[in-house]
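>>> sequence unknown, structure follows:
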């Protein structure tokens, strides 16, 4: 099938490569010509494990190419995936939908009869119905016997670091449609996944939109819950890791997303729960989601708590102190620094007088673009040189595998604050380090 993917950022580039891998002929569309040039050479503009190989294979095979023309896209494709961003609107909790609107307005006049526009962007409920009406209004008239272009919604559930896997072998496919024909087209698009037994949930447009934000809100709630428990453990002398292990054995609760620490960041969870609250207010049911405000506050409070604990460890003041920050990306196996808790803490420490040096295996360039006044190091030992305190803030495997005995020789004082509760505390203490972690005050 001929498929277009409009927007070749994180979601779009992965989706385009995976659709080509699944046997489709794919055209990627973007306004950023430098990004298109890199993708056309098989080079993704961001770090994602497995994507460069997939992209290069598709480009070399001729099953994936790129353009900046929506007219070309409309004339080429039968199914058009909309994968542009919906960032938080400045001065508001609401989502900024101008990129999605612009794509639909620009594409619709060029749609062929029978084509299907499929939204994958995360949007407030009700957006799909509005855009469906826009497609019907702007699409060219069809002749007798031809089907009108229409719109469906198919939210993405990608985890950065696992995006290729999540696209090729998803844990479910959620599809909001208004016709049997649209449903049949999407079943054809995803035939390899369905043949492998992927659950397929066909529903209406509104439910499809809500599934995405509901899932993200639940995950955010679970993370903030265990971080609230970490706060209680700090006050009461408990151990949040043991607590999480214990309650995680309950099958109704489960252990995943119960790792206490610095909290969540990135380009999805924070802005999605805020946009969900904003939309609930517009629908007149803001009280139903008022708890999400507490979830957001608990999450942001973890950053403040990390700074406070670092100050306490270092003797009450950051002035003149050297601090090494291990991690800049918001999560491991990614170079994404959007709303990164690690970078937020690093910048706060610098503002309060510390000399901060940051290391990350993949995100240094993106971090430097966002926070150019921080110092950066290309290897861990250089970052930790003469440090009075080391902060472990992104859970990269290479940080968990560090040799604390070797690192102790380059720091000024062997003190570490584990903001992710991921280091082997006994191993670090045996190497002479003072170790503190969120929610483990006496452990």
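In hand now; what should we look at? Note that the coordinates shown come from a computational prediction; the quantities given were computed from them, not determined experimentally. Numbering: from 1, shown residues only.
>>> C-alpha from now on. contacts and neighbour counts both.
Will do.
>>> pull the contacting residues for residue 54.
Neighbouring residues of residue 54 by CA atoms under 8 Å, 6 or more residues apart in numbering: 17, 18, 21.
>>> count of residues packed around residue 379?
Neighbour count of residue 379, defined by other CA atoms under 10 Å: 13.
>>> so it sits right up against residue 359, yeah?
Yes: assessed by CA atoms under 8 Å, residue 379 is found in contact with residue 359 at 6.6 Å.
>>> which other helices and strands contact the top helix by length along the chain?
What stands out as the longest helix in the chain, according to DSSP state H, is helix 205-236. Counting contacts by 3 or more CA pairs under 8 Å, 6 or more residues apart in numbering; DSSP states H and E, helix 205-236 is packed against helix 127-138, strand 150-153, strand 173-176, helix 240-248, helix 269-282, helix 291-314.
>>> what about 6 Å?
helix 291-314 (3 or more CA pairs under 6 Å, 6 or more residues apart in numbering; DSSP states H and E).
>>> ok, then the element right after the helix it packs on?
Sequence-wise, the next helix or strand downstream of helix 291-314 (DSSP states H and E) is strand 322-326.
>>> what lies in contact with that next one?
355-359, 383-384, 387-393 (CA atoms under 6 Å, 6 or more residues apart in numbering).
>>> any idea how far it is from the chain center?
Remark: strand 322-326 is offset 25 Å from the chain centroid, using CA atoms, centre = their mean, to the nearest Å.
>>> which parts of stretch 378-391 are buried?
380, 381, 382, 383, 384, 385, 386, 387, 388, 389, 390, 391 (16 or more other CA atoms under 10 Å).
>>> what about those, which are in strands?
Residues of the buried residues of stretch 378-391 located in strands (DSSP state E): 389, 390, 391.
>>> can I get these in CSV with distance to residue 340?
Output for these, formatted as CSV (distance: CA to CA, whole Å):
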residue, distance to residue 340
389, 20
390, 18
391, 14
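>>> which of those residues lies closest to residue 244?
residue 391 (22.4 Å; CA to CA).
>>> thought that closest one was touching residue 417?
Yes: between residue 391 and residue 417 there is a contact under CA atoms under 6 Å: 4.9 Å.
>>> could I get the contacts of residue 54 as JSON lines with neighbour count and distance to residue 275?
As requested, these are exported to JSON lines (neighbours: other CA atoms under 10 Å; distance: CA to CA, whole Å):
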{"residue": "17", "neighbour count": "31", "distance to residue 275": "29"}
{"residue": "18", "neighbour count": "24", "distance to residue 275": "29"}
{"residue": "21", "neighbour count": "18", "distance to residue 275": "33"}
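>>> this is the other structure I want to compare:
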């Protein structure tokens, strides 16, 4: 098929390359000339495992091109909208500026003279957006069918999640004839994936719009729940990791996402749950999502708890102490610094007077650009040398596999805060370290009511 992808950031660039991998002729459109030049040359503008090879392969094949010229998308049979929906400045609501611009571009340049063309929304948007897009499409006089086709990418697994998704969702128009057109076009687009037996769900547009934000809200709730349990473990002497293991055996609960730490971040979960709350308020059902305010608050509180714990271990002050921070990206296998708990903690520690060194395997270059005030180094050895405290804040495999005996020979004081609860406490304490996790080493309290 002839496919266009509007917006070539993380979501759009990966989707475009994967659609080309499936055999389609794909044009990726973006307004950022530097980004388009990198992508056209087969150079990924962000870190994502497997994407670089896929991009180079598909641009070389002739099936994938990137451009800033909107005329190049005119003959596409399906236009995927994959632009960002960031949080509005000073508000919880989503900023739909880029979505509106993408739709305007499609309405202006799409050629429907040969028959109906599909607009397939990938962006995470407030429920009701698809209906407004369809109204704009109808007003344009062009034969355009709007389908909402949410993405479910995990950073670090984006290529795999696109080529082998666990489900594909079509949010179709209410009109049966228009719905049939949308279904037929997306079925053709995803034919090879559907042939693998990947589940396809047909819903109306509002349901499809709700799927992604509902999923993100549920995951955020699980993370904040176990972090709330970590607070209780710190107060009582419990171990949150063992607690998570115990409740995770219950098949109704499951172990995934029950790992306490400094909380979630990135470009999706934080802004999506806030936009979800904002939209619920606009719809007059804000009480339905009031619990997400506490989910958000617990998440942010974990960052402050890590800073306070570091301060306590350094005698109540950072001034005069060298602190090493391992990790800056919001998660491993990514260079994404958006709303990163690791970067937030590092910034707070630096602002309170620490001599700070921070490192990250993928995000160092971006970090130097975004936070020129921080001392960014390239290796763990550079970061920890003569450190009084080490903070592990992003669970990169190379940090989990560090040898505590070797590392002790580099630091001044062997104190480590495991902000992701991924290290073996016994192994580190046996090597002479003072180990602190999140909700793993609280002191016992006196029994109440006796």
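Yes, it's here. This is a predicted model, so every value here is computed, not measured.
>>> adding distance to residue 209 of the first structure and secondary structure, write the contacts of residue 54 of the first structure out as a markdown table.
Formatted as a markdown table, the contacts of residue 54 of the first structure follow (distance: CA to CA, whole Å; DSSP: H, G, I helix; E, B strand; the rest coil):
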| residue | distance to residue 209 of the first structure | secondary structure |
| --- | --- | --- |
| 17 | 24 | helix |
| 18 | 22 | helix |
| 21 | 26 | helix |
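>>> now the residues you listed in a markdown table, with distance to residue 139 of the first structure?
Formatted as a markdown table, the contacts of residue 54 of the first structure follow (distance: CA to CA, whole Å):
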| residue | distance to residue 139 of the first structure |
| --- | --- |
| 17 | 28 |
| 18 | 28 |
| 21 | 30 |
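>>> quick one, helices of the stretch 1-150 of the second structure?
Counting by DSSP state H, counting those that start in this stretch, one finds helices in the stretch 1-150 of the second structure at the ranges 10-21, 33-40, 51-61, 97-109, 129-140.
>>> most packed of these?
When these are scored by mean count of other CA atoms under 10 Å, the highest mean neighbour count falls to helix 10-21 (a mean of 25).
>>> just the residues contacting it, thanks.
Residues contacting helix 10-21 of the second structure (CA under 6 Å, 6+ apart): 26, 55, 63, 64, 82.
>>> of the residues you listed, just the buried ones, ChimeraX syntax please.
Of the contacts of helix 10-21 of the second structure, the buried ones go into a single ChimeraX selection, burial set by 16+ other CA under 10 Å:
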select :26,55,63,64,82
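>>> now for the contacts of helix 10-21 of the second structure: which two are most distant?
63 and 82, at 18.9 Å, using CA to CA across the contacts of helix 10-21 of the second structure.
>>> quickly list what's touching both of residue 379 and residue 359 of the first structure.
By CA under 6 Å, 6+ apart, no residue touches both residue 379 of the first structure and residue 359.
>>> ok, now how distant is the closest residue to residue 84 of the first structure other than its chain neighbours from residue 62 of the first structure?
When the adjacent residues along the chain are set aside, residue 84 of the first structure lies closest to residue 7, with 4.7 Å between them (CA to CA, 6 or more residues apart in numbering). Distance of residue 7 of the first structure to residue 62 of the first structure, given as CA to CA, to the nearest Å: 19 Å.
>>> and the two? Which one has more around it.
It is residue 7, of residue 7 of the first structure and residue 62, that has more neighbours when counted by other CA under 10 Å, with 25 against 12.
>>> related to what we said a few turns ago, out of the helices of the stretch 1-150 of the second structure, which is closest to residue 194 of the second structure?
Among the helices of the stretch 1-150 of the second structure, the nearest to residue 194 of the second structure by CA to CA is helix 10-21 (13.7 Å).
>>> next, the mean deviation of the closest one compared to the first structure.
Compared with the first structure after fitting, helix 10-21 of the second structure has a mean deviation of 0.4 Å; criterion: mean CA distance after the TM-score superposition for the first structure.
>>> just the element for the residue lying closest to residue 382 of the second structure once chain neighbours are set aside, please.
Excluding the flanking residues, the one nearest residue 382 of the second structure by CA to CA, 6+ apart is residue 357, at 8.0 Å. Using DSSP H and E, residue 357 of the second structure sits in strand 355-359.
>>> could you check the angle that strand makes with strand 322-326?
20 degrees (axes from the mean of the first three to the mean of the last three CA atoms, to 10 degrees).
>>> contacts for strand 355-359 of the second structure?
With CA under 6 Å, 6+ apart, strand 355-359 of the second structure has contacts from 322, 323, 324, 325, 326, 327, 350, 375, 376, 377, 378, 383.
>>> please tell me how far the last one sits from residue 429 of the second structure.
When you say that, I think you mean residue 383 of the second structure. Taken as CA to CA, the span from residue 383 of the second structure to residue 429 of the second structure is 21 Å.
>>> what about residue 340 of the second structure, neighbour count?
Count around residue 340 of the second structure with other CA under 10 Å applied: 24.
>>> returning to what we had before: now, which of the contacts of strand 322-326 of the first structure sits nearest residue 301 of the first structure?
Nearest member of the contacts of strand 322-326 of the first structure to residue 301 of the first structure, counting by CA to CA, is residue 393, at 14.9 Å.
>>> contacts only, for the closest one.
326, 327, 342, 419 are the contacts of residue 393 of the first structure under CA under 6 Å, 6+ apart.
>>> could those residues be laid out in TSV, adding neighbour count?
Listed next are the contacts of residue 393 of the first structure as TSV, based on neighbours: other CA atoms under 10 Å:
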residue	neighbour count
326	29
327	30
342	29
419	29
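>>> using JSON lines, lay out those residues together with distance to residue 314 of the first structure.
Shown next, in JSON lines, are the contacts of residue 393 of the first structure (distance: CA to CA, whole Å):
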{"residue": "326", "distance to residue 314 of the first structure": "17"}
{"residue": "327", "distance to residue 314 of the first structure": "20"}
{"residue": "342", "distance to residue 314 of the first structure": "18"}
{"residue": "419", "distance to residue 314 of the first structure": "15"}
